[in-house]
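Trainee: the sequence and its predicted three-dimensional model are supplied below.
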Amino acid sequence: MRENFVIHPNYSHLAAKLQDVLYNFSKKGDYVTKGERNVIKMVQLEGIAFNIKKFKTPNVFQSLVYQYLRKSKAKRSFEYASKLIDFGIKTPFPVGYLEVFSGGLKESFYVSEHVNYDFDFRELIHNPSFKKRNEILRQFTHFTFKLHENGINFLDHSPGNTLIVESEKDTYVFYLIDLNRMRFESMDFNARMHNFRRLWLSKTMMKVMAKEYAKLYKKSVDGTYALMLHYSRGFQKKVNSKKLRRRK
């Protein structure tokens, strides 16, 4: 068995305590989410709250791929979070990760600082009368534009992966989470509009965001809205078709 434990220098003094939590993950901390694929727990160490994400154990083939050909999701999450921070993009601070190998990747954990957020992007979708909704959408559009301008193609740019903090009156701060699927590349207008598709935007939301993005990119509002709508509806239709097939 081989292990790879990496911790940010800011938290090197907590390395032993953090390793103890990781080695005893089933017994330590409080559950934040307990899904079929991944589990997230929160722990307190010396008065600081951390989130620990344990990724699903890969199958035999995938475990070998992660050992020899591809970085694990935990390692990617840590490295991508560090890159985002370098670009001035908010994400829970990357603390460290642990990989356990034995004939392939057996277990992997990603540790980040816990962020006390006010709501996530999903609430804007489910509640059309959400307070200051249009203003939040406009600021979120600026946030997404900054991602694109920095060549950050967040492949999981979906409603549950943006946490929102109201910092001052009518000012909102956005944090990206679930970072292991990301590409760093130049993005043309087509790619940028394609990146909005997973957000499950209504036409009303798209009109607000398209108008704002068009101003930033110096593109026509109608053209921006049409392309955003095209990719969003295509994605929604595909997902709904899959759900219908499963039911049948």
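Mentor: Received it, and whenever you're ready, just let me know what you need.
Trainee: please make it C-alpha for all contacts and neighbour counts, starting now.
Mentor: Noted.
Trainee: got the buried residues for the lengthiest helix in the chain?
Mentor: Using DSSP state H, we find that the single longest helix of the chain is helix 221-247. Within helix 221-247, the residues scored as buried using 16 or more other Cα atoms under 10 Å are 221, 224-229, 231-233, 235-236.
Trainee: distance from that helix to the middle of the chain?
Mentor: Per Cα atoms, centre = their mean, to the nearest Å, the displacement of helix 221-247 from the mean C-alpha position of its chain is 21 Å.
Trainee: can you list the helices and strands that that helix packs against?
Mentor: helix 189-194, helix 203-217 (3 or more Cα pairs under 8 Å, 6 or more residues apart in numbering; DSSP states H and E).
Trainee: okay, one more to line up with it:
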Amino acid sequence: MKTIVNDEFRSLGDFIKSLPETFESGGTTLYKARNTVKKFTCDGIDLIVKRYKRPNAVQRVVYTLFRPSKAARAYSYANILLDRGYATPTPIAYIEIKKGGLINECYFISTVTTDTPLYDALVETPDFDRELAAKLAQYVAQMHIDGVMHGDPNLNNILYNREDDGTTHFTLIDTNRSTFKSNLSKSSCISNLVRLTHRRDLLEYLISRYAEYRKWDVDDTVRRVIEGLDKFEHRREVKYRLKQKYLK
């Protein structure tokens, strides 16, 4: 077992090392699907612990020999984001467990954020908050200008809090698929924007404000993103039908 702990949280070392044994029976489950996310408390400090789905045979080889594991990337990318001025929960530690010489299980531990996902405020509301959406569009545009690209920027992975004076702050989570480059291409930015939301009126508004901020042609940018969403949804529907047909 490999355990990397942030120097600021060395006092939690023993607790962190015990997590693979205590994870199933301890903590409060916040999310459970492919990955499982739980909240733990140790020495008065609230922690978020994410256990990633066990990798398949190919991924085990890749994560051992060629690429950092999801947990290792989550830890290092969080530090990069914080260094670049983008809010994300403070990385506390990550754990990798090998079996037969290959990575078999991994965990990422971070501090807790009380910020709210944008999904409810923008997607689940019939008349979405245009001021909030415009600020989000500018935020994502500035991220791209700064060479920062969230790998899955859906509106459950971008959180926000609004101060009494109206100032809005954003926080990024689930960042292990992020990309950091000095100069992101326009096509890669457009592909990334497709992942913001499936709600068409909201997406068109977000992309319009994004394009204005970047001084891009608004109509062309909206068209390209919507075309990208159409293709994405079509591929997903085909994949779903194939699963229904062959996995019954």
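Mentor: Structure's in. What do you need? Worth saying up front: this structure is predicted, and the values here are computed from it rather than measured.
Trainee: can you calculate the TM-score here?
Mentor: Scored against TM-score structural alignment, normalised by the length of the first structure, the superposed chains reach a TM-score of 0.89; 243 aligned residues with a Cα RMSD of 1.9 Å.
Trainee: which non-adjacent residue is nearest the counterpart of residue 232 of the first structure in the second structure?
Mentor: Using TM-score structural alignment, the partner of residue 232 of the first structure in the second structure is residue 229. Of all residues not flanking residue 229 of the second structure in the chain, residue 194 sits nearest, at 5.4 Å (Cα to Cα, 6 or more residues apart in numbering).
Trainee: what about the one you found, neighbour count?
Mentor: Neighbour count of residue 194 of the second structure, defined by other Cα atoms under 10 Å: 24.
Trainee: what's the match for it in the first structure?
Mentor: Using TM-score structural alignment, the equivalent of residue 194 of the second structure in the first structure is residue 197.
Trainee: tell me the spacing between its match and residue 135 of the first structure.
Mentor: 20 Å (Cα to Cα, to the nearest Å).
Trainee: strands of the first structure, start to end?
Mentor: With DSSP state E as the criterion, the first structure has strands at 2-7, 30-34, 39-45, 48-54, 94-101, 105-113, 119-120, 152-154, 162-168, 171-176, 182-184.
Trainee: picking that back up, make TSV out of the buried residues of helix 221-247 of the first structure and add distance to residue 92 of the first structure.
Mentor: Formatted as TSV, those follow (distance: Cα to Cα, whole Å):
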residue	distance to residue 92 of the first structure
221	33
224	31
225	31
226	34
227	32
228	28
229	31
231	29
232	28
233	31
235	28
236	29
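Trainee: for residue 121 of the second structure, what are its contacts?
Mentor: By Cα atoms under 8 Å, 6 or more residues apart in numbering, the contact set of residue 121 of the second structure is 128-129.
Trainee: do the same with residue 18 of the second structure
Mentor: Taking Cα under 8 Å, 6+ apart as the test, residue 18 of the second structure contacts no residue whatsoever.
Trainee: what does it align to in the first structure?
Mentor: Match for residue 18 of the second structure (TM-score structural alignment): residue 20.
Trainee: what of residue 57 of the second structure?
Mentor: In the first structure, residue 57 of the second structure lands on residue 60 (TM-score structural alignment).
Trainee: could you check how far the nearest residue to that match once chain neighbours are set aside is from residue 64 of the first structure?
Mentor: Excluding the flanking residues, the one nearest residue 60 of the first structure by Cα to Cα, 6+ apart is residue 104, at 7.3 Å. Using Cα to Cα, we find residue 104 of the first structure at a distance of 4 Å from residue 64 of the first structure.
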